Structures are given as structure tokens and as C-alpha cells.
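Engineer: from the sequence below, what's the structure:
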Amino acid sequence: MSTQTPTPAAPDRVLHDCRDAYVATLVELAATDERIVAVVNDSVGSSKLGPFGAAYGPRLINVGIAEQDMVGVGAGLANGGKIPFVSAAACFLTARAMEQIKVDAAYSQHHMVLCGMSPGMAYGELGPTHHSIEDLAWLRAIPGLTVVVPSDPGETAQAVRWAAAHDGPVYLRISRMGVPAVNPEGYEFVPGKAVTLREGTDVTIIATGTVVIRALDAADLLAQAGISARVLSMPTIKPLDEEAVVAAARETGAIVTVEEALTSGLGGAVAEVVVRTTPVPMRFVGVPDTFAPTGSVEWLLDHFGISAQGVAASVREVLGR
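Structural biologist: Got it, this is the predicted structure:
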């Protein structure tokens, strides 16, 4: 577990689309590695892969709206020595091509990077068919698949670099919702390691992806009420940093998980560690066992309590305050 200096909450914080960091890094890597190719399901625009196509032409392969074929083509390219980045809206990549992800990517242990674009509830107004809230729960159940959820553009870029060099299948959850930088200068992404963004003694908030900043904001609110909250960013859902989870349980005595997904994703993974090693009170912030409705991203997050105020309320509940 690494410790970093926290980023203070600020009303004027600059927000960035993690897809931009993804594509910029991919273009840079492809310049020196001809094995890198991109495979898409008629989603060049939403994956922001235009610059990649402009630079490398035939190395951008558009299979049309055929997600199972897309993953199969990626596996074939990997089998032929290429490093495919398979990019599609997370809801369609995971739901439509689950068998191919399981068999062609994970079981076959191909070196391919599955890039779930615009995950969570980023497509807000398009409703339940376009929300990707099940992906973390689904994919963490697949053996041999690394699941990474970057929290900001800098971490996204580092995760792309790591995945390009990692000899095995990876799922990258790449946000379109604007997020600020939460990791400090000099931060280094290490798969399977949590990042301590804020120290605390009363409770630990474990968050992943776009909602890490909301966990930090919640910790600020709680501090005003005299509650000391540790904030862990968990960029890797699988493998999970069990050491950091156990330390949090032992040292703070209570845990709240936060995710833009069904709470059986990060929350379920953390709970499995806690109940097996160090049982402590827990609460889960995310989408419960329901389909998320239609609405703006901000409305949906607030609706499910995935906000600074909602996280703070869950902390008070688990602490009985």
C-alpha cells in the first residue's frame, strides 16, 4: 500500500475526460511499437480514437456493431503477436461479449486490453440499457482477468502503459465523466495496490474510479464534524489489495465502500476480505440491486447517494453518529 499527499477539494477544480489520456497514451505507445492495434465496434467517435486512426490507418480495425466478433478478432490478433486494445462502450463490451471475454481473453490468457469506455452511468439520459453498472461484479468473477478502474487522467495513462506491457488480459474502465486529478505529481500506478490519499483513524472510505474525488470531499465534510476518515483509492478491483483492506479494518474499525456501479463490485470484493479476515461494520455506497433509471449523471449519482453528502451519511450510519 502506498501513501500519497491528498488533493484538497476545490470549487474551481479542473475536470478532464479520461478518454483523452487513454488515446494520447495509445498514440504515443503505437509510435514505437507496431504490435499495438485498436479494435472497435463502430465506436471510433465515442472511444475518441480518431487521432489513432489518423496516425496509423490500417491499425484501427472497425468491425461494426458486433461486440462478440470484436473480442474474437482481438483474440485472433493477440494470437498473431499483436497487442489489441479492444475499445467499446462498457455496457456493450461486457454484456454482449461476456462469453468471448471469459473464453477468448481470460481462459486463453491472451495479451489483450479490453477498454470499457463511458462506464457506470456516464450515458445518463440514455437509460438502463446504456448504464454499465454490472461490469465490475461480472468481471471480477472471471479467473485470470485483471480489472483496473483509474480515478483520473494521470492514472489512466499509467494504466494504459502498464496494460500494454502486461502479458495477459486486462479490463480497463475508462471514464468519460470529467474528473479532477486526485493523485499527486510523481504518483506511480502499481496493479493490485491501493493508494492512501488521506489518513484517518475513525473509519476508512475505500473508493474507485470517478468517485474517489467524492470520497475525498466526504472526508472533508466529516472532518468538520470531528470524524477522522481514511481515504483509500482502489484502482485495481482484481487483484484486490487485501493487505490494505485488512489494515484499514484493524486500524479504523469500520469501512465504507464507494463505486459508480452495483455494490457487489468493489463493495462485494472488500466485504469478502473483511468477513474472512477482520470482521468490522461496513456500509456500501453505489447502486443497490436495481436497474439505474434515466437521468443526468449528476442526478443519478445523487439519487443513489454517491455524493460527498451521501458518503458522509453512510459513514455516520456505520459509526452510529
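
Engineer: contacts, neighbours, all on C-alpha from now
Structural biologist: Fine.

Engineer: report the buried residues of the helix or strand containing residue 26.
Structural biologist: Under the criterion of DSSP states H and E, residue 26 resides in helix 18-32. Going by neighbour count (16 or more other CA atoms under 10 Å), the buried part of helix 18-32 is 18-23, 25-27, 29-30.

Engineer: can you list those in CSV and add distance to residue 92?
Structural biologist: Below are those laid out as CSV (distance: CA to CA, whole Å):
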residue, distance to residue 92
18, 19
19, 17
20, 20
21, 22
22, 19
23, 20
25, 24
26, 22
27, 24
29, 26
30, 26
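
Engineer: what's near enough to touch residue 172?
Structural biologist: Taking CA atoms under 8 Å, 6 or more residues apart in numbering, we find residue 172 in contact with 113-116, 147-150, 159-160.

Engineer: let's see this one next to it:
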Amino acid sequence: MRFGLLGTGPWADRTHGPALAAHPDADLVGVWGRRPEPTGALAQRLGTRPYADIDALFADCDAVAVALPPDVQAPLAVRAADAGCHLLLDKPVATTPEGARAVTEAVERNGVGCVVFFTLHFCAATAEWLRDLAPPGDASRPRPPDGGWQVGRADWLSPVFGGADSPYAASPWRREKGALWDVGPHALSVLLPLLGPVETVTAAPGGAGDTVHLVLRHTSGASSTCTLSHSVAPSAAGVTAEVRGTRGIAELPVRDEAPAVSFGRAVDALLTAVRTGQEHPCGARFAQSVTSVLHAAQEQLAGAGVPGRSGA
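Structural biologist: The predicted model follows:
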């Protein structure tokens, strides 16, 4: 499959680009970015061609992989789908329900494949854990209580703005939107498949920088919590998640591989979705449901006078 890469930042440079260039069933035909100098430099490092005209790249591709801020990604994803390109998107797909819905509608209108790179679903250890624990069915649709998981939690504590030497600390959209939008999708990508869609969300600021807490009630009757932050000290960073119910206690295993390896599996997933015509569990509709939950949380925080930005 011929892929175009949209974006030239650290995520594109360290994850998307190398994974696409190394994948045996992907042909990386070119890179498009918003600035010509980094576009040319990344294309050279990846051994491919820089594109100044994004529509020309769409015309030369079967699919696009997007490593751009969410509210830049969403309209370009719609444009790519309308050009007949399959989509390998990053999370969140957008930060507004309207933007996420437009992506879903474009995917369905054009009959293109779509996979969203929720990392834990493509890392071998965590993906197996999620497959083993999730009840059958579509996680974006309501399901009745099945006597399984009753409560859960997912905490994602990062030091991006807490003193770590991180290439992502300078990201303008992360500084504006904070951990709620950057790592909140990861937490929800664990809880929604296991506990079902979210019925209500309560959001509260955590005090330190961009730290926020979420309390979720799911349509299955289960409940869960999230703590999200980019503002903890490096010594306090970590990712933990668990669910509890009649089946006992299940703890998320440690993610133990480089993101580029996981992204290679996301490429595999898109190839399979296109070949079979079957919607992937991490498709556009699931990503839209994640955006809806986070937007509801953001509205609550804004109503309380808490901006959705980091402590930078």
C-alpha cells in the first residue's frame, strides 16, 4: 500500500516515518508538512520525497498516516478520505465532537479504511490483555451488564511538563490542551472496551499544572476513574490501569516495546481492514466516542473556570 505521511514533528520523525519506511507491505511515497524546511529534512532522512502540494500527495497514495495536532488532523483526514485515501490517524482524532463526527462521516461516505493509533491496542502485551478481557461487540455501542467488570481505573502520569527532557514539551497543542487531551485518550482506550460507553462524566482539576481527575459512569452500570497529568516529577511518572469485578482483578501489563514497533502493527491493522472491509475496533466511531467524553470533561472544567492547558 502506498502511504503518504502528514507531519514532521517528533512523533512523525521517531515513530510514524521509521515504521512506514521499514514495513514490508508499505511504500512510503512522500511527506507533507506545514513548513518546507523540516518537510525536506524528514523526507531525506526517510529516503522519500517531500511534497509541497498535499492534494498531489493524496493523488499519489492509497493511504495517509497523520502525525499532526488533532484539530489540524481532522479536516485533512476528511479531505484525504474524500480523495479516496485510507486513514491511519493519531489520537485524539479531534478535540470537538463536530470535528470527530466529520471524520467518521467521511470514512463512511467514501468507504475507506480507518485505524486510529491508540498505542496500547497495538503494543503486543497490552493488546493481548485488552483482547482477553473485553466482552464481544463494539466498544462504541451500549452493551448490557454482563456480570463481568464492575469498576476500573486508568492513571497516566507523565513528566512532559514536570521536568523531563522531552521532545514533546515544546508542542503548542499539548501546552494548550494538556494531559486531558493528550493522554486522556489512552486511558479511555482501556476503560471503554472493558466497561462500555460512558454515560456521564465528572471532571475536576487536580491542582498541579494540568492534572485532572475524571469519574465515569458507563452504560453497563460500571464506574471508573482516571487521573491524567503531564506535570508530575520524573520520579513520580507511570501508567497504571486495572478493572475489578466478578472475574477478579486484572492489571494492565507494562508496555514493553518502542512505539514504532506498535505503529507497525497499526499499519498491519489498516491493511487488514482494507482487505476485509471490516471496521477495526480502533476505528473512526470509537475515536469519536473518546472525543465526546473528553469534550464533556473539558466543558465542565471550563465552566469551573479551569482552562484546558498545562502548567507551562
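
Engineer: report the TM-score for the pair.
Structural biologist: Once superposed, chain against chain, the TM-score is 0.37 (TM-score structural alignment, normalised by the length of structure 2); 179 aligned residues with a CA RMSD of 5.9 Å.

Engineer: show me what contacts residue 284 of structure 2?
Structural biologist: With contact set as CA under 8 Å, 6+ apart, residue 284 of structure 2 has these partners: 100, 103-104, 107, 114-116.

Engineer: tell me where structure 2 has helices.
Structural biologist: Assigned by DSSP state H, the helices in structure 2 fall at 10-11, 17-22, 36-46, 54-60, 70-82, 97-110, 124-133, 172-182, 184-195, 259-276, 284-303.

Engineer: for residue 217 of structure 2, find the nearest of these.
Structural biologist: Closest to residue 217 of structure 2 of those, according to CA to CA: helix 184-195, at 9.2 Å.

Engineer: could you check which helix or strand contains residue 298 of structure 1?
Structural biologist: helix 297-303.

Engineer: return the set of buried residues in that helix.
Structural biologist: Buried, per 16+ other CA under 10 Å, within helix 297-303 of structure 1: 297, 300-301, 303.

Engineer: tell me the helix or strand right after that helix.
Structural biologist: Past helix 297-303 of structure 1, the next helix or strand by DSSP H and E is helix 308-319.

Engineer: okay, now the nearest residue to residue 174 of structure 1 once chain neighbours are set aside: neighbour count?
Structural biologist: In this structure, residue 174 of structure 1 finds its nearest non-sequential neighbour in residue 117, 5.0 Å apart by CA to CA, 6 or more residues apart in numbering. Residues within reach of residue 117 of structure 1, counting by other CA atoms under 10 Å, total 26.

Engineer: picking up where we left off before, residue 239 of structure 2: which of the helices of structure 2 is closest?
Structural biologist: helix 184-195 (9.1 Å).

Engineer: what angle do the closest one and helix 172-182 make?
Structural biologist: In terms of direction (axes from the mean of the first three to the mean of the last three CA atoms, to 10 degrees), helix 184-195 of structure 2 departs from helix 172-182 by 20 degrees.

Engineer: now for helix 184-195 of structure 2, which elements pack on it?
Structural biologist: helix 124-133, strand 149-157, strand 223-229, strand 238-245, helix 284-303 (3 or more CA pairs under 8 Å, 6 or more residues apart in numbering; DSSP states H and E).

Engineer: make CSV out of these and add distance to residue 202 of structure 2.
Structural biologist: Below are these laid out as CSV (distance: least, CA to CA, whole Å):
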stretch, distance to residue 202 of structure 2
helix 124-133, 25
strand 149-157, 14
strand 223-229, 9
strand 238-245, 19
helix 284-303, 7
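
Engineer: tell me which of those sits most buried.
Structural biologist: strand 223-229 (a mean of 25; mean count of other CA atoms under 10 Å).

Engineer: just to revisit the earlier point, any chance of the contacts of residue 172 of structure 1 in TSV, plus distance to residue 174 of structure 1?
Structural biologist: Formatted as TSV, the contacts of residue 172 of structure 1 follow (distance: CA to CA, whole Å):
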residue	distance to residue 174 of structure 1
113	12
114	10
115	7
116	6
147	11
148	9
149	7
150	7
159	10
160	10
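
Engineer: between those residues, which sits nearest residue 287 of structure 1?
Structural biologist: Using CA to CA, the contacts of residue 172 of structure 1 come closest to residue 287 of structure 1 at residue 149, 16.6 Å.

Engineer: could you redo the buried residues of helix 297-303 of structure 1 as a markdown table and give each row distance to residue 137 of structure 1?
Structural biologist: Shown next, in a markdown table, are those (distance: CA to CA, whole Å):
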| residue | distance to residue 137 of structure 1 |
| --- | --- |
| 297 | 21 |
| 300 | 19 |
| 301 | 19 |
| 303 | 21 |
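
Engineer: coming back round to it: out of the contacts of residue 172 of structure 1, which sit inside helices?
Structural biologist: Per DSSP H, the contacts of residue 172 of structure 1 map to helices at 159-160.

Engineer: return a ChimeraX selection command for the buried portion of the contacts of residue 172 of structure 1.
Structural biologist: Command for ChimeraX, covering only those of the contacts of residue 172 of structure 1 found buried under the criterion 16+ other CA under 10 Å:
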select :113,114,115,116,147,148,149,150,159,160
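
Engineer: list the contacts for the closest residue to residue 300 of structure 2 other than its chain neighbours?
Structural biologist: In this structure, residue 300 of structure 2 finds its nearest non-sequential neighbour in residue 203, 6.2 Å apart by CA to CA, 6+ apart. Contact partners of residue 203 of structure 2, counting by CA under 8 Å, 6+ apart, are 212-215, 297-298, 300-301.

Engineer: at 6 Å what do you get?
Structural biologist: Counting by CA atoms under 6 Å, 6 or more residues apart in numbering, residue 203 of structure 2 touches 213-214, 297.

Engineer: can you check residue 86 of structure 1 too?
Structural biologist: 38-40, 114-115.
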